[in-house]
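Colleague: Need coordinates for the following:
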Amino acid sequence: MTNISRIQQVVQEIKPHIIIHCAAYTKVDHAEKEQDLAYRINAIGARNVAVASQLVGAKLVYISTDYVFQGARPDGYDEFHSPAPINIYGASKYAGEQFVKELHNKYFIVRTSWLYGKYGNNFVKTMMRLGKERDEISVVADQVGSPTYVADLNMVINKLIHTSLYGTYHVSNRGSCSWFEFAQKIFSYANMKVHVLPVSTEEFGAAAARPKYSIFQHNMLRLNGFSQMPSWEEGLERFFIETKSH
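Modeller: This is a model prediction of the structure:
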């Protein structure tokens, strides 16, 4: 992603109609010490993809994050609230957003949050693994956000790319919970008897600051006529049903 000549070469060879840019540096705590690497991948990489996709006239989907916000609004953030990231990861992703807006004219910036699914590392899989190893787990209870099942995110992206309704969208499952409440629900759906202890962010300890409230409001989806997102509980329940059936 950081080699603009190579990206342009590949994109011009393939000439795609749509590019979905998912590549990112996502190690939130490590980013505090690896600032240049985070910006090189999340900002410069986004710039390079934006330039290349603009050259061939491809629509561009840039996946971003709830961490672009400060986290000071208990009722959450819509797409018209101004970002104010409080860690390097969030700042680098917001820089990527700005490059996309400046350099491309057919873009969808899709901010999502607390993402989980069948593949890759995520909170649900971590809880399931720890639940098999321990009878008791401590989980942060004072960070509140909107969990998102990747299948629901994919469904919305697939709808967006077949339109010309460009802009910035918040795409998460509806509603909110704390990480502590999320963990409790995970073990409930998984029928695992694990005692979950609530702890504060300060007690848990982390190199990077996290938004206290990163709840998403879906104004752009609603204003552009898209259907309401499923609740986070519905998404989690379907995750367990669908992963068991495969």
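
Colleague: When you work out contacts or count neighbours from here on, use the C-alpha atoms and nothing else.
Modeller: OK.

Colleague: Contacts only, for residue 64.
Modeller: Taking CA atoms under 8 Å, 6 or more residues apart in numbering, we find residue 64 in contact with 93-94, 97, 109-112.

Colleague: what's the helix or strand for residue 207?
Modeller: Under DSSP states H and E, no helix or strand contains residue 207.

Colleague: Same check on residue 169?
Modeller: Assigned by DSSP H and E, residue 169 falls within strand 167-170.

Colleague: quick one: buried residues of that strand?
Modeller: Judged by neighbour count using 16 or more other CA atoms under 10 Å, the buried positions of strand 167-170 are 168-170.

Colleague: quick one, what contacts residue 82?
Modeller: Contacts of residue 82 by CA under 8 Å, 6+ apart are residue 69.

Colleague: ditto for residue 74
Modeller: 213, 215.

Colleague: and the gap between it and residue 143?
Modeller: Plainly put, residue 74 is 10 Å away from residue 143 if you go by CA to CA, to the nearest Å.

Colleague: joint contacts of these two?
Modeller: residue 213.

Colleague: quick one, strands of the protein?
Modeller: In the chain, the strands defined using DSSP state E lie at 18-21, 59-65, 107-112, 115-116, 136-140, 144-145, 148-149, 167-170, 177-178, 195-199, 213-214.

Colleague: Could you also give me the structure for this second sequence? I'd like to compare it with the first:
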Amino acid sequence: MKKILVTGTNGQLGSELRVLSKRYTQFEWVFTDRGELDLCDLVHLTMELSRMQPNYIINCAAHTAVDRAESEFELADVLNHQAVAVLAKWSAKNDCKLLHISTDYVFDGTAATPLAESAPTTPINVYGQTKLAGELACAQECPSSIIIRTSWVYSSFGANFVKTMSRLMQERDSLNVVNDQIGSPTYAADLAQAVLTIIIHPTWQAGIYHFSNEGEISWYEFALAIQEIGGFDCKVSGIPTSAYPTPAKRPQYSLLDKSKIKATFGVMVPDYKESLELCMRLLQ
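Modeller: Below is the predicted model:
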């Protein structure tokens, strides 16, 4: 029986993979978080991997606190870059298939059309820089790896935009949400299904792939959809990024082109609103 190791189990994607794993009993699943496998301990990481001997690694672990990363470069770099290099090096030496999760934040946000995997990567914040370094290390140390870039992830698990908006819309009379950053949300359950579709596909095709739900919206429009589905009585107003300064810059436009992952693996990409309704039903 093939063994799948999942890192970052307590995150949104890791949690959704745990739910989904119950339908994929042909695999032995090993779910780890920092307590079971500390990716910051680079010395012991290789030893632990050799002890576990996985056939697949799905790397969901990351330093994802975008604003905090600006003042925590070393920690972000260890998790998003150096640990990825160790996973990739071990995978290459041990004939293990590595699937690594990356981000739309590797782009600078100046594009005006959906971003293909070959688009230039010029990150504008520490999170994006360290994630790009992780991608490059992954591809260099383990050329057979698969990298999936995703965006605006949410789930019924963990902290995310959907849960925050749902809470605030019930607590406040009005909210301001940025309306000039464009992209598409990703329901982590859909991403988890895409990952499993790739793993059970007859051919493993190495490379970079993009996945998010279908749709081209701003955070403001995303908030309006949450309000509509939740039936919340709250005034939601759109504001420019300049009116909501944050420690880390965000890409203005990071809509991902999903045609490659669809064509290569037959991955289904649901519309963002359909998936949002499914998630919010779980939250009620």
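
Colleague: Got a TM-score for the two of them?
Modeller: Remark: TM-score between the superposed chains equals 0.95 [TM-score structural alignment, normalised by the length of the first structure]; 244 aligned residues with a CA RMSD of 1.3 Å.

Colleague: What sits closest to the equivalent of residue 26 of the first structure over in the second structure if chain neighbours are left out?
Modeller: Here residue 26 of the first structure is matched to residue 64 in the second structure, going by TM-score structural alignment. In this structure, residue 64 of the second structure finds its nearest non-sequential neighbour in residue 127, 7.0 Å apart by CA to CA, 6 or more residues apart in numbering.

Colleague: The one you found -> the first structure?
Modeller: Residue 127 of the second structure maps onto residue 89 in the first structure, by TM-score structural alignment.

Colleague: Name the residues that touch the lengthiest helix in the first structure?
Modeller: Secondary structure of the first structure per DSSP state H: the longest helix is helix 88-103. If you take CA under 8 Å, 6+ apart as the criterion, helix 88-103 of the first structure is touched by 25-28, 31-32, 35, 38-39, 42-47, 50-51, 54, 62, 64-69, 83-85, 107, 109, 208.

Colleague: In PyMOL, how would I select just the buried ones from those?
Modeller: A single PyMOL command suffices to select whichever of the contacts of helix 88-103 of the first structure are buried according to 16+ other CA under 10 Å:
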select buried, resi 25+28+31+32+38+39+42+43+44+45+46+47+50+51+54+62+64+65+66+67+68+69+83+85+107+109+208
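
Colleague: Tell me, how many residues neighbour residue 182 of the first structure?
Modeller: 24 (other CA atoms under 10 Å).

Colleague: what residues are up against the aligned partner of it in the second structure?
Modeller: Aligned counterpart of residue 182 of the first structure in the second structure: residue 222 (TM-score structural alignment). With contacts defined as CA under 8 Å, 6+ apart, the neighbours of residue 222 of the second structure are residue 185.

Colleague: And residue 210 of the first structure? What does it align with in the second structure?
Modeller: So, by TM-score structural alignment, residue 210 of the first structure is matched to residue 250.

Colleague: gap between stretch 108-127 of the first structure and the chain center?
Modeller: Relative to its parent chain, stretch 108-127 of the first structure has a centroid offset of 7 Å by CA atoms, centre = their mean, to the nearest Å.

Colleague: okay, it sits on what stretch of the second structure?
Modeller: The aligned range for stretch 108-127 of the first structure is 146-165, by TM-score structural alignment.

Colleague: Mind listing what's buried along that stretch?
Modeller: Those would be 146-157, 161-163, 165, for stretch 146-165 of the second structure by 16+ other CA under 10 Å.

Colleague: which two from the residues you listed end up farthest apart in space?
Modeller: 146 and 165 (32.8 Å; CA to CA).

Colleague: quick one: the helices in the first structure?
Modeller: 4-14, 35-39, 45-56, 88-103, 123-133, 150-160, 179-189, 201-204, 219-223, 232-244.

Colleague: which bit of the second structure covers the second one?
Modeller: Translated: helix 35-39 of the first structure. With TM-score structural alignment as the criterion, helix 35-39 of the first structure aligns to 73-77.

Colleague: how close does that stretch sit to the first structure?
Modeller: Following the fit onto the first structure, the mean deviation recorded for stretch 73-77 of the second structure is 1.5 Å by mean CA distance after the TM-score superposition for the first structure.

Colleague: ok, back up a step: run through who's touching the match of stretch 108-127 of the first structure.
Modeller: With CA under 8 Å, 6+ apart, stretch 146-165 of the second structure has contacts from 10-13, 15-16, 98-105, 135, 183-189, 205-212, 223, 226, 254, 256, 279-280, 282-283.

Colleague: any idea how far the closest residue in space to residue 283 of the second structure that isn't next to it in sequence is from residue 6 of the second structure?
Modeller: Leaving aside its chain neighbours, residue 283 of the second structure sits nearest to residue 156 (6.2 Å; criterion: CA to CA, 6+ apart). Residue 156 of the second structure sits 19 Å away from residue 6 of the second structure, going by CA to CA.

Colleague: Residue 43 of the second structure now?
Modeller: In terms of CA to CA, residue 43 of the second structure sits 19 Å off from residue 6 of the second structure.
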